[in-house]
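A.B. asks: 3D, please:
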Amino acid sequence: MSLALSPALRDALEAWLAEERALDGASEATIRAYATDLRRFLGFLAEYDGEPAGPARLKRVELRDLRAWMAHERGRGLGPRSLARALSAVKGFFRWFGKREGFEPTAVLSVRAPKFTRKLPRPLAEEAAREVIADLGTTPAAPWIAARDAAVATLLYGSGLRISEALGLKGRDAPLPEVLRIRGKGGKERLVPALPVARQAVDAYLDLCPFEKGPDAPLFRGARGGALNPRLVARAMEDARTRLGLPASATPHALRHSFATHLLAAGGDLRTIQELLGHASLSTTQAYTAVDTVRLMEIYEAAHPKA
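C.D. replies: You can find the predicted model right below:
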């Protein structure tokens, strides 16, 4: 669809993406999603008009243009959540482009995103989380691999790390300090605690790991010594949940959800949990309050069954 855009508009799009990457610290995955969403919108606009879209056309975008585009996207099967994300990208670009070109993109910014039900995180119960970690550490795999998988899971549950963050640790990070400096999404740094149990698990793995522990080498290694593939962690979790009879929602990311949910249930402050998880918006962290409410209602209904 980018072929349907004028050179000036293609340049503007690339300039905006570059700024999002450099100034706002957006991840490469986010940049790719923005680029796809914008090119689809601008390509639709060109097809809608029957001529290449250029900067002058963007200044004349009306509410009906946005509605036609959204109807087109729904028609090709885009769900409310994905459409809301695409609209957010379009608004971000127009907000930037309007400032650069000296016009107010009122029509674009006034469009409301489609409503959708946010999926609630699906954490494990505290006992189940502990059982998973214990199971991973006692599998029939090579002892160092079992210790490795248990150490990764302990970091996900004990520090609320994303799997990419845990696997991004280097040899220089060991032995783990009491507080880890983690570079998360968009290159943003945050400080998270490394509990004694997590530090001990990593030490136990390193004592057994057969590969050289260079400062620039990945902390967690695959069977051949390269960086550990996250898919292998997911597969280890799949095996553990099968042995323990846990649901399919028991994934590596569920351990991060469990960290947040259990911390909240113990009286943790939402703002603190937001910082520990590295969420850009408090609204993302607030999903865990809904999870806690659901859990409380389940306990209530179990204790007070209806007649």
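A.B. asks: C-alpha from now on. contacts and neighbour counts both.
C.D. replies: Will do.
A.B. asks: So which residues of this protein form strands?
C.D. replies: In the chain, strands defined by DSSP state E lie at 179-183, 189-193, listed in chain order.
A.B. asks: Which stretch among those approaches residue 217 most closely?
C.D. replies: Of all the strands of the chain, it is strand 179-183 that lies closest to residue 217, at 16.6 Å by CA to CA.
A.B. asks: which helices and strands sit right next to that closest one?
C.D. replies: Counting contacts by 3 or more CA pairs under 8 Å, 6 or more residues apart in numbering; DSSP states H and E, strand 179-183 packs against strand 189-193.
A.B. asks: residues of the strand it packs on that come out buried?
C.D. replies: 192-193 (16 or more other CA atoms under 10 Å).
A.B. asks: what's it in contact with?
C.D. replies: 159, 178-184, 275-276, 278 (CA atoms under 8 Å, 6 or more residues apart in numbering).
A.B. asks: switch to 6 Å and redo it
C.D. replies: By CA atoms under 6 Å, 6 or more residues apart in numbering, the residues outside strand 189-193 that reach it are 178-183, 276.
A.B. asks: wait, which of those residues is closest to residue 96?
C.D. replies: residue 183 (26.8 Å).
A.B. asks: where does the closest one sit relative to residue 27, distance-wise?
C.D. replies: 11 Å (CA to CA, to the nearest Å).
A.B. asks: what's the answer for residue 43, then?
C.D. replies: The value you get for residue 43 to residue 27, if CA to CA is used, is 24 Å.
A.B. asks: nearest spatial neighbour of residue 87, skipping sequence neighbours?
C.D. replies: Closest residue to residue 87 apart from its sequence neighbours, by CA to CA, 6 or more residues apart in numbering: residue 113 at 6.8 Å.
A.B. asks: my guess is that neighbour meets residue 85, correct?
C.D. replies: No. Using CA atoms under 6 Å, residue 113 makes no contact with residue 85, being 8.5 Å away.
A.B. asks: Here is a second sequence; please produce its structure as well for comparison:
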Amino acid sequence: MNQLEASKQKFLEYLQIEKQASPLTIQSYREDVEAFAAFLQAESVSYEHVEYAVIRVYLSQLHEMHLSRRSVSRKVSCLRSFYRFLEREGMVTANPFLNVRLPKGDKPIPEFFYEQELEQLFTISDLNKPLGQRNQVLLELLYGTGMRVSECTALTTEDLDFSLSTVLVRGKGRKERYVPFGSHAERALHLYLDDGRQQLTDKNQSDVKDLLLNARGGPLTSRGARLILNKMVKEAAITAEIHPHKLRHSFATHLLDRGADLRSVQELLGHEHLSSTQIYTHVTKDRLRNVYMNSHPRANK
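C.D. replies: Prediction:
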């Protein structure tokens, strides 16, 4: 193992143990560091002697690959963190990415479902069957709490508190938050726990604590959840594509549309920074403008 490879492994261990980064984040950082290492090898440049001129060449290559500004910014951010770690460990004398700044592109406006579209989705599941009951719970929790699909599939039955109508969610960096759920989700959960889940558990001899189970009685994966949602969209004859984050976007957008304050939505979503939540205000601006134009006596022409 060469010195750069050893440094990369230490960096990934640091992300996992100290930063408690998610597996997806670690994989993304791994790919970005390996891509930069391959570039350095092709250019015959040692990673300890990277200068700004070398970085400019690398950025030019990324531009020629037609990567989005957001993707390039993410790669630069990753390499800045990598060299910050190397500097801390005494493996390099300075961070060459410290002063590399890229103009930020506009954040894409999040896609969301209109309330009428969601109503169609909630009528699809066959509540007389175990998998139909599970699918309804999946949909109710994703839209009713705004949690990420990975957070939802990681839930156990012990995370539910029916006395307070809340669920314990373990977010990024293992940060925990309590999120309330409504009466629709509560009814779906009771039906599933009392009936469908017990039938699915009987198919698996081991003691499974996971809330959402697959057809064999094992834990439902994030990928499985996505496949279920796509199937439900097709059955509902909705032309829009679905991904679990679209339900999270819908959750936040509908709350703000109905008067929720940004700080509360931030807490419910588990965002560390308010700037991550502010993107949803762009979605509601058009609605606010329409309300103003139709309601204020001095607004109508």
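A.B. asks: Can you redo the strands of the first structure as CSV, where the extra columns are distance to residue 67 of the first structure?
C.D. replies: Converted to CSV, the strands of the first structure look like this (distance: least, CA to CA, whole Å):
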stretch, distance to residue 67 of the first structure
strand 179-183, 39
strand 189-193, 39
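A.B. asks: What lines up with residue 189 of the second structure in the first structure?
C.D. replies: When the first structure is aligned by TM-score structural alignment, residue 189 of the second structure is paired with residue 202.
A.B. asks: Does that match touch residue 153 like I think?
C.D. replies: No. Taking contacts as CA under 6 Å, residue 202 of the first structure lies outside contact range of residue 153: 10.3 Å.
A.B. asks: out of the two, which sits in the more crowded spot?
C.D. replies: Using other CA atoms under 10 Å, the more surrounded residue of residue 202 of the first structure and residue 153 is residue 153, with 31 against 24.
A.B. asks: Where is the longest helix in the second structure?
C.D. replies: Ranked by number of residues, the top helix in the second structure under DSSP state H is helix 274-295.
A.B. asks: tell me how far that one is from the chain's mean position?
C.D. replies: Relative to its chain's centre, helix 274-295 of the second structure lies at 22 Å (CA atoms, centre = their mean, to the nearest Å).
A.B. asks: And for stretch 51-60 of the first structure?
C.D. replies: 34 Å.
A.B. asks: what's the answer for stretch 76-93 of the first structure, then?
C.D. replies: On CA atoms, centre = their mean, the centre of stretch 76-93 of the first structure falls 17 Å from the chain's centre.
A.B. asks: if we look at it, which residues are touching it?
C.D. replies: Contacting residues not belonging to stretch 76-93 of the first structure are listed as 34, 37-38, 109, 113-114, 116 [CA under 6 Å, 6+ apart].
A.B. asks: can you rerun that using 8 Å?
C.D. replies: 13, 16, 34, 37-38, 41, 70, 73-74, 108-109, 113-116.
A.B. asks: What count of nearby residues applies to the equivalent of residue 57 of the second structure over in the first structure?
C.D. replies: Matched to the first structure by TM-score structural alignment, residue 57 of the second structure sits across from residue 68. Residue 68 of the first structure: 14 surrounding residues under other CA under 10 Å.
A.B. asks: more neighbours, residue 43 and residue 27 of the first structure?
C.D. replies: residue 43 (20 against 17).
A.B. asks: Check the alignment and tell me where residue 20 of the second structure lands in the first structure.
C.D. replies: Using TM-score structural alignment, residue 20 of the second structure lines up with residue 25 in the first structure.
A.B. asks: What is the burial count for the nearest residue to that match once chain neighbours are set aside?
C.D. replies: In this structure, residue 25 of the first structure finds its nearest non-sequential neighbour in residue 186, 4.4 Å apart by CA to CA, 6+ apart. Residues near residue 186 of the first structure, counting by other CA under 10 Å, number 19.
A.B. asks: can you check residue 277 of the first structure too?
C.D. replies: 22.
A.B. asks: can you check the one 3 residues further on too?
C.D. replies: Neighbourhood size, residue 280 of the first structure [other CA under 10 Å]: 13.
A.B. asks: Next: residue 32 of the second structure.
C.D. replies: Neighbours around residue 32 of the second structure, by other CA under 10 Å: 18.
A.B. asks: Can you show me the helices along the stretch 151-300 of the second structure?
C.D. replies: Along the stretch 151-300 of the second structure, the segments classed as helices by DSSP state H, counting those that start in this stretch run 183-191, 197-201, 222-235, 244-257, 262-269, 274-295.
A.B. asks: Turn these into a markdown table, including distance to residue 93 of the second structure.
C.D. replies: Below are those laid out as a markdown table (distance: least, CA to CA, whole Å):
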| stretch | distance to residue 93 of the second structure |
| --- | --- |
| helix 183-191 | 55 |
| helix 197-201 | 57 |
| helix 222-235 | 42 |
| helix 244-257 | 41 |
| helix 262-269 | 39 |
| helix 274-295 | 33 |
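A.B. asks: Out of the ones you listed, the one nearest residue 215 of the second structure is which?
C.D. replies: Comparing the helices of the stretch 151-300 of the second structure by CA to CA, helix 197-201 comes nearest, at 6.6 Å.
A.B. asks: Tell me the buried residues in that closest one?
C.D. replies: Quick answer for helix 197-201 of the second structure (16+ other CA under 10 Å): 197, 199-201.
A.B. asks: Next: stretch 120-135 of the second structure.
C.D. replies: 121, 124-125, 127, 130-135.
A.B. asks: Kindly report the same for stretch 162-178 of the second structure.
C.D. replies: 166-172, 178.
A.B. asks: and which of those residues is nearest residue 15 of the second structure?
C.D. replies: Out of these, the member with the shortest distance to residue 15 of the second structure (by CA to CA) is residue 172, at 12.5 Å.
A.B. asks: Which position in the first structure pairs with that closest one?
C.D. replies: Per TM-score structural alignment, residue 172 of the second structure is aligned with residue 185.
A.B. asks: ok, now which ones touch that match?
C.D. replies: For residue 185 of the first structure, the contacting residues are 26-27, 278, by CA under 8 Å, 6+ apart.
A.B. asks: Distance of residue 171 of the first structure relative to residue 206 of the first structure?
C.D. replies: From residue 171 of the first structure to residue 206 of the first structure the distance is 10 Å (CA to CA).
A.B. asks: tally of neighbours for residue 48 of the first structure?
C.D. replies: 14.
A.B. asks: Just give me the neighbour total for the residue nearest to residue 144 of the second structure when sequence neighbours are not counted.
C.D. replies: Once flanking residues are discounted, residue 144 of the second structure sits nearest to residue 181: 6.0 Å by CA to CA, 6+ apart. Burial of residue 181 of the second structure is recorded as 21 neighbouring residues (other CA under 10 Å).
A.B. asks: Much appreciated, bye for now.
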